[in-house]
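Colleague: Structure, please.
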Amino acid sequence: MLNALSVDVEDWFQVGAFERTIRREDWAGLAHRVEGNTDAVLALFEEAGVKATFFTLGWVAERYPALMRRIVDAGHEVASHGYDHKRVFTFDGAQFRADLRRSRAILEDATGQAVTGYRAPSFSIDRRNPWAHEVLAEEGYAYSSSVAPVRHDHYGWPESPRFAWRPVEGSPLVELPVTTARFAGRTLAAGGGGFFRLLPYGFSRWAIRQVNQRDGRPAIIYFHPWEIDAEQPRVQGAPLRSRVRHYSNLSVMAAKLRRLTRDFSWTRVDALAAQEAERAA
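Modeller: As a prediction, the model looks like this:
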């Protein structure tokens, strides 16, 4: 079964864990490592022979348009991650629409290709802002991968479906939630990111196999370029929980990703979205 592999392209200082520690107006003066880290991800994918989707911040694409071209020239998809990682529930409808249009214009100008997919920063479409799907549909997006159907201290919409669904009646827009697994009556986050990096590899392998074999559905996995960068700067003054989550196991992430690409088959999210849209119709 083909699963979807995705990369949320943002730099080490743009993550939700540090949003109250590092000011956006200071980003430009910090050490930018996103280009080199993303190139390392591209090399890893080339070695493994897999194609993926890169959900990219407009802020990053604005500064590194050549990187965007390298991504699409290698056969990967570039999709939107918003402009500067503001969570969707901090917007009203008009602000969200403006953010979508700004980031999409930057991405399409850099890549020369249409942007049809979107992932909300920190999976920030949830029960507070279901109207966001309506805006995405009106803006012509084919798919969103913005919902985490779990309980989590930073995000989550536990009542939402675990697999592909149509959030807007009469619209072809399909929502592709990140992967979860079931154990002892509970829904467990298993879609990648910190869970993949911090937990033993065997957990992710078990979860993907459960989804593929028991549920008969593809998995949707994500990670960030900064997660393979053990030499990135350390943020002073951030909460202990944030520092533990962010910096643990950075040195083993690349090796775990290589195992992941060997153990399962992968494709871009847009390819999976087309397949799942037919199923959800």
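Colleague: For the rest of this, base every contact and every neighbour count on C-alpha atoms.
Modeller: Fine.
Colleague: Output the longest helix belonging to this protein.
Modeller: helix 93-111 (DSSP state H).
Colleague: Identify all contacting residues around the following helix or strand past it.
Modeller: Heading C-terminal from helix 93-111, the first helix or strand you meet, by DSSP states H and E, is strand 117-118. Strand 117-118 is contacted from outside by Phe55, Ala79, Ser80, His81, Gly82, Tyr141, Ala142, Tyr143, Ser144, Ser145, Ser146, Asp270, using C-alpha atoms under 8 Å, 6 or more residues apart in numbering.
Colleague: Return the subset of the residues you listed lying in helices.
Modeller: Among these, the members falling in helices (DSSP H) are Asp270.
Colleague: can I get the contacts of strand 117-118 in TSV with neighbour count and distance to Ala190?
Modeller: TSV is the format used below for these (neighbours: other C-alpha atoms under 10 Å; distance: C-alpha to C-alpha, whole Å):
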residue	neighbour count	distance to Ala190
Phe55	27	19
Ala79	31	22
Ser80	29	22
His81	30	20
Gly82	26	23
Tyr141	18	25
Ala142	20	24
Tyr143	28	21
Ser144	28	18
Ser145	23	14
Ser146	24	15
Asp270	22	20
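Colleague: would you list every one of the helices in the stretch 1-150 of the chain?
Modeller: With helices called from DSSP state H, counting those that start in this stretch, the stretch 1-150 of the chain shows them at 34-48, 58-63, 65-73, 93-111, 131-138.
Colleague: Please give me every residue in contact with the nearest residue to Ile220 once chain neighbours are set aside.
Modeller: Distances taken as C-alpha to C-alpha, 6 or more residues apart in numbering place Ala4 nearest to Ile220, at 4.8 Å, with adjacent residues excluded. Going by C-alpha under 8 Å, 6+ apart, Ala4 touches Ala52, Pro218, Ala219, Ile220, Ile221, Trp266, Thr267, Arg268, Val269, Leu272.
Colleague: Also this sequence, please, to line up against the first:
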Amino acid sequence: MVAPPLRRDGRIVNAMSVDVEEHFQVQALAGRVSRDQWDGLESRVEANTGRVLDLFARHGVTATFFTLGWIAERHPGLIRRIVAEGHELASHGWAHHLVTSQTPEQFRADVRQTKALLEDIGGVAVRGYRAATFSVCPSTLWALGILEEEGYAYSSSIFPVHHDLYGMPDAPRFAFHPLPGRAFIEYPMTTLRLAGRNLPCGGGGYFRLLPLALFRAALSRIQASESQPGIFYFHPWEIDPDQPRFDGLPLKSRFRHYVNLDRMAGKLDRLLGAFAWDRLDRVFGVAPQGDPPAPRRPSADRAVS
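Modeller: Predicted structure coming up:
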């Protein structure tokens, strides 16, 4: 059974989340920047995520940080700060591999390794997962069963919209149990149903590119007419207008990645003040993070690159 929405002072509390990755690890740059180049590029994630943490602290907001294992391995101090400041630590997979690019065996190794490292560094149980580029779709629903088997309690990996890179428009718009008879829950990204279509209003590039007033109106309508909390997400690199620019990008990729970076921090500041926010696990009543489970080291474990 899905828990009723959390309310404070009569207001529905929404879930705030951050996908912690470097500016060069996004799908829009995948054709320009290879994984072999990553370690040679300027790292900006710790400073950018620090700015995000400071912004949240000013508003008294705690959030869920879906974090790459690749990032945690290189910035353990950042992981400890996220936990120390009261935020939920969750998995974004190891190195931003799309689920659609992995076999079930590769995916299992990926999410197992990431969970183990995050728990070792953060000292808390990791209960949540978000797929890179929302790549849980009809052809990869098998991934949700593997997540449940590996000790995850929930996923927030489905975006019920039409999009050229992702999307599952026929999926339920709000929290649901994807595995019959199991407690595991999927929390889809927030959409507004209008004129027979699902319109995205869960953050990310849409939030950077479109007016803040549209997002405020959409979220207010969902709360008023459907009594549901929203799930919002963004990336630390989206508040970094000074990040290095890569040449040779297709026009669409350049537009998606760089437009309105200079406005994002201000828009977030206003959004945080306009609604009530909290960590995804608290908003939806997921079992709280406690001590991590004892490490499992079966022979099937292997490194993921």
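Colleague: rewinding a little: alignment lookup: the residue nearest to Ile220 of structure 1 to structure 2.
Modeller: Aligned against structure 2 by TM-score structural alignment, Ala4 of structure 1 finds its counterpart in Ala15.
Colleague: got it, and His154 of structure 1?
Modeller: With TM-score structural alignment as the criterion, His154 of structure 1 pairs with Leu165.
Colleague: quick one: its match from Arg256 of structure 2, how far?
Modeller: The gap separating Leu165 of structure 2 from Arg256 of structure 2 is 12 Å, by C-alpha to C-alpha, to the nearest Å.
Colleague: the more surrounded of those two?
Modeller: Looking at Leu165 of structure 2 and Arg256 with other C-alpha atoms under 10 Å, you find the greater number of neighbours at Arg256, namely 15 against 10.
Colleague: Correct me if wrong: the more buried one contacts Val26.
Modeller: No. With contact defined as C-alpha atoms under 8 Å, Arg256 of structure 2 does not count as touching Val26 (10.5 Å).
Colleague: what residues do the two have in common as contacts?
Modeller: Residues touching both Arg256 of structure 2 and Val26 (C-alpha under 8 Å, 6+ apart): there are none.
Colleague: follow-up on the earlier one: could you dump the helices of the stretch 1-150 of structure 1 into TSV and include distance to Lys86 of structure 1?
Modeller: Conversion of the helices of the stretch 1-150 of structure 1 to TSV gives the following (distance: least, C-alpha to C-alpha, whole Å):
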stretch	distance to Lys86 of structure 1
helix 34-48	18
helix 58-63	11
helix 65-73	21
helix 93-111	9
helix 131-138	14
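Colleague: Figure out which of those helices is closest to Val150 of structure 1.
Modeller: Closest to Val150 of structure 1 of the helices of the stretch 1-150 of structure 1, according to C-alpha to C-alpha: helix 131-138, at 18.4 Å.
Colleague: Gly266 of structure 2 and Ala276 of structure 2, how far apart?
Modeller: 17 Å.
Colleague: ok, the contacts of Ala4 of structure 1 vs Glu227 of structure 1, which is closest?
Modeller: Ile221 (13.9 Å).
Colleague: For that closest one, which non-adjacent residue is spatially closest?
Modeller: Computed as C-alpha to C-alpha, 6+ apart, the closest residue to Ile221 of structure 1 that is not its neighbour in sequence is Gly191, at 4.7 Å.
Colleague: can you count the residues close to the aligned residue in structure 2 for Phe54 of structure 1?
Modeller: Using TM-score structural alignment as the criterion, the counterpart of Phe54 of structure 1 in structure 2 is Phe65. Other residues within reach of Phe65 of structure 2, judged by other C-alpha under 10 Å, total 29.
Colleague: Nearest residue to Phe65 of structure 2 in space, please, no chain neighbours.
Modeller: Here the nearest residue to Phe65 of structure 2 in space, its sequence neighbours aside, is Val18; by C-alpha to C-alpha, 6+ apart that works out to 4.8 Å.
Colleague: Does the one you found touch Glu238 like I think?
Modeller: No. Contact status for Val18 of structure 2 versus Glu238: not in contact, 10.5 Å apart, counting by C-alpha under 8 Å.
Colleague: how about TSV for the helices of the stretch 1-150 of structure 1, with distance to Asp11 of structure 1 and mean neighbour count added?
Modeller: Output for the helices of the stretch 1-150 of structure 1, formatted as TSV (distance: least, C-alpha to C-alpha, whole Å; neighbours: other C-alpha atoms under 10 Å):
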stretch	distance to Asp11 of structure 1	mean neighbour count
helix 34-48	5	17
helix 58-63	8	21
helix 65-73	13	17
helix 93-111	16	18
helix 131-138	25	19
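Colleague: Figure out which of those helices is closest to Asp26 of structure 1.
Modeller: helix 58-63 (13.2 Å).
Colleague: got the contact list for stretch 129-141 of structure 1?
Modeller: Residues outside stretch 129-141 of structure 1 that contact it (C-alpha under 8 Å, 6+ apart) are 88-89, 93, 96-97, 115-118, 125, 144, 167-168, 171-173.
Colleague: Which stretch of structure 2 lines up against it?
Modeller: The aligned range for stretch 129-141 of structure 1 is 140-152, by TM-score structural alignment.
Colleague: Distance from the chain centre to that stretch, please.
Modeller: Centroid separation for stretch 140-152 of structure 2 versus its chain: 17 Å, with C-alpha atoms, centre = their mean, to the nearest Å.
Colleague: Understood, closing this out.
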